[in-house]
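A.B. asks: predicted coordinates and the sequence they were generated for:
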Amino acid sequence: MLLNSWRVTKYNPLHRNNEGSYLYDDWTSFHEVGNKVSLSDYLRIEEAYIQAIGAFMNDMNINTVYIHALELSSNEIQIQHASDFTSNLWIGKGISIEEVKELAKLTLREAVWCKLGIKNLFFVHFGYDYYMYIGTNSNCHGARKSVKSLGLYVEEFESPY
C-alpha cells in the first residue's frame, strides 16, 4: 500500500464546492480543442501533465514502469497516428519514461486509457475530465513543488482507480 496519493490537475481547488465539484465551466477533453480551448493552450496543459509524471518518476529514481491496465480506441489511435506505438503495448509490459510520456499523451487525448505503476512504489492513473492521480511511497516534495511551478495543482487525494 502506498503512503501518498495525489490528484494532479489544471483545476484550482479554491474553485470547488463543499462536495469537491469544480464550479467553473472549463474544458475537460482533447475533443474540445477549437471549441472551448485553443490548440496552443491545450498543448501547454498537456505538456505540463506529461512533465508532472516525469517529475514524480525522477523524484523516485524510476526509469521503468509497468502497464497495469490498458484499453485502446482504434479510431482515436488512427487519428493520432499511433498504431505502431500502441501495437507494441500490453498489460504487464515495462515501459521507459519516454514511452510513458507518449502513452500519457495518448491517454490525455482519449486514444487509450491506462494505469501505470510499480507495485508498492509508484502509480499513475488517469480519470475522466482531465484528472490524473499519482501515488508513491515517498512524499516527493521536490516533484510536487516542480508540478506546482508548471501551473498544475497537487492535492492529497486517493485515486478512485
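C.D. replies: Thanks, I have the structure now.

A.B. asks: can we go C-alpha only for contacts and neighbour counts from here?
C.D. replies: Noted.

A.B. asks: quick one: residue 78 from residue 110, how far?
C.D. replies: 12 Å (Cα to Cα, to the nearest Å).

A.B. asks: who has more neighbours, those two?
C.D. replies: residue 110 (20 against 12; other Cα atoms under 10 Å).

A.B. asks: tell me the contacts of that one?
C.D. replies: The contact partners of residue 110, by Cα atoms under 8 Å, 6 or more residues apart in numbering, come to 29-30, 73, 76.

A.B. asks: also residue 106?
C.D. replies: Residue 106 neighbours (Cα under 8 Å, 6+ apart): 77, 80, 112.

A.B. asks: now intersect those residues with the strands, please.
C.D. replies: Residues of these located in strands (DSSP state E): residue 112.

A.B. asks: list just the nearest of the contacts of residue 106 to residue 56.
C.D. replies: Nearest to residue 56 among those is residue 112, at 21.5 Å by Cα to Cα.

A.B. asks: against that first model, consider the following:
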Amino acid sequence: MGNNINIHFGYDYYMYVEMSSKAYFKELQQIITAAGLYWQEFPIAPYHLDKEDVDALSFRWGNGQTNPPGDYHHDLRISKDNPLNRTYTEWSHFDEIENGLDWEEYQAVEQKYLQLVLDFLELFQIDQLAVNGGLGFTTIQELSVPAHYFSPQEETLFQQLQEYNETVEDWTVESFIIPKEDFTTLFQLIFKGRFYAWISTDSLTIQFDSSYRLYLSFYGYKKEVQQLIEKHGLYWQERQPPYHEAVGFS
C-alpha cells in the first residue's frame, strides 16, 4: 500500500505494518494504543523470516504489558525454585550426583507437580488423554537407578506404552488412551524421565523437562491456573511465543 507503508494481515488476528522510515513511528504507536491494541517492534516483518529464524521464546508486548486482556492463549513455565535463584537439578542418582535430589526430596517435589497437573486437568475437565506413536523411553538400567524406586503400576503402564509404540500400525488413527485413573502413574513415569511425550488436547499442552520445569499451555483460565501453581508452592513465569506454533497446538 503506497510507497512508504505496507500493511499485512496475518494468522491469529495479527496485523503487520511496514514503514520505510520511522518518521511517524510515535504517531502510529499512539493510534494503536488509543484503539486498545498492542504493538511489538521488529527489525524485519516476521512473515518475511524463515520459520526457524523466529525465536519462539523472545516475544514481549511492545508497550511493556505482558498480559493483554481477554480469553487468549497462555504459556506458563513452572519451576520448583524461584526463577531468580534457580539451580539446575536432575532426577538420576539422587544424592550421588551434583545437584541431585535425595529420595525424600524427590518425593516431595514429585507430589507438588503431580497434584498441580491433576488439578490442572480437573480444571479443564479432561477425563482421558490420548498418547500417539513415536514415543521416547528410558529403561531403569539406562537411568542407573534401583528398580525399587518404581511402582508395579508404573512398570505395567511403561510396558503397555512400549508395546503400543512397537505394534501400532498407524498412530494417527489409533491412539493409546490413558483413562483418568491412570493419570498419576503416567506423570510419575514422565517426571522420572522414563517416558517422553507432550500431552496435548484441543485446549491445553503439558510438557515436562529433565530439570524439574513444567510447561503448561492453555486457553483462558490464567488466574485460576496461577493460583493452583502458587497453592502448591511452585513458581511460574509467563512466556509469549508465536501462538500455536511454539507449543504444538493444532
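C.D. replies: That came in fine, so what should we check first? Everything numeric in this text was worked out from a predicted model, so none of it was measured.

A.B. asks: superposed, what's their TM-score?
C.D. replies: For this chain pair, the superposition-based TM-score is 0.78 by TM-score structural alignment, normalised by the length of the first structure; 151 aligned residues with a Cα RMSD of 2.7 Å.

A.B. asks: now do the strands in the first structure.
C.D. replies: 4-9, 64-72, 94-96, 112-118, 122-126, 132-136, 153-156.

A.B. asks: need those in TSV with mean neighbour count and distance to residue 86 of the first structure, can you?
C.D. replies: Putting the strands of the first structure into TSV (neighbours: other Cα atoms under 10 Å; distance: least, Cα to Cα, whole Å) gives the following:
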stretch	mean neighbour count	distance to residue 86 of the first structure
strand 4-9	21	25
strand 64-72	18	8
strand 94-96	17	12
strand 112-118	21	9
strand 122-126	24	17
strand 132-136	24	21
strand 153-156	18	29
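
A.B. asks: what's the distance between the residue sitting nearest the centre point of the second structure and residue 77 of the second structure?
C.D. replies: In the second structure, the residue lying closest to the centroid (Cα atoms, centre = their mean) is residue 215, at 3.1 Å. Shown here: residue 215 of the second structure relative to residue 77 of the second structure, a distance of 5 Å by Cα to Cα.

A.B. asks: and if you look at residue 123 of the second structure?
C.D. replies: For residue 123 of the second structure, the distance to residue 77 of the second structure (Cα to Cα) stands at 18 Å.

A.B. asks: in the second structure, what stretch matches the longest helix anywhere in the first structure?
C.D. replies: Taking DSSP state H as the criterion, the first structure has its longest helix at helix 39-59. Residues 103-123 of the second structure are matched to helix 39-59 of the first structure when aligned by TM-score structural alignment.

A.B. asks: mean per-residue distance, the matching stretch versus the first structure.
C.D. replies: Following superposition, stretch 103-123 of the second structure is found to deviate from the first structure by 0.9 Å on average (mean Cα distance after the TM-score superposition for the first structure).

A.B. asks: before we move on, the earlier item: what residue of the first structure takes the place of the residue nearest to the centre of the second structure?
C.D. replies: In the first structure, residue 215 of the second structure lands on residue 133 (TM-score structural alignment).

A.B. asks: residue contacts, that match?
C.D. replies: Contacts of residue 133 of the first structure (Cα under 8 Å, 6+ apart): 5-8, 123-127, 157-159.

A.B. asks: please apply the same query to residue 101 of the second structure.
C.D. replies: Here residue 101 of the second structure is in contact with 89-91, 94-95 (criterion: Cα under 8 Å, 6+ apart).

A.B. asks: mind putting those residues in JSON lines, distance to residue 200 of the second structure and neighbour count included?
C.D. replies: Shown next, in JSON lines, are those (distance: Cα to Cα, whole Å; neighbours: other Cα atoms under 10 Å):
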{"residue": "89", "distance to residue 200 of the second structure": "26", "neighbour count": "17"}
{"residue": "90", "distance to residue 200 of the second structure": "24", "neighbour count": "19"}
{"residue": "91", "distance to residue 200 of the second structure": "24", "neighbour count": "21"}
{"residue": "94", "distance to residue 200 of the second structure": "30", "neighbour count": "18"}
{"residue": "95", "distance to residue 200 of the second structure": "33", "neighbour count": "13"}
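
A.B. asks: cheers, nothing more for now.
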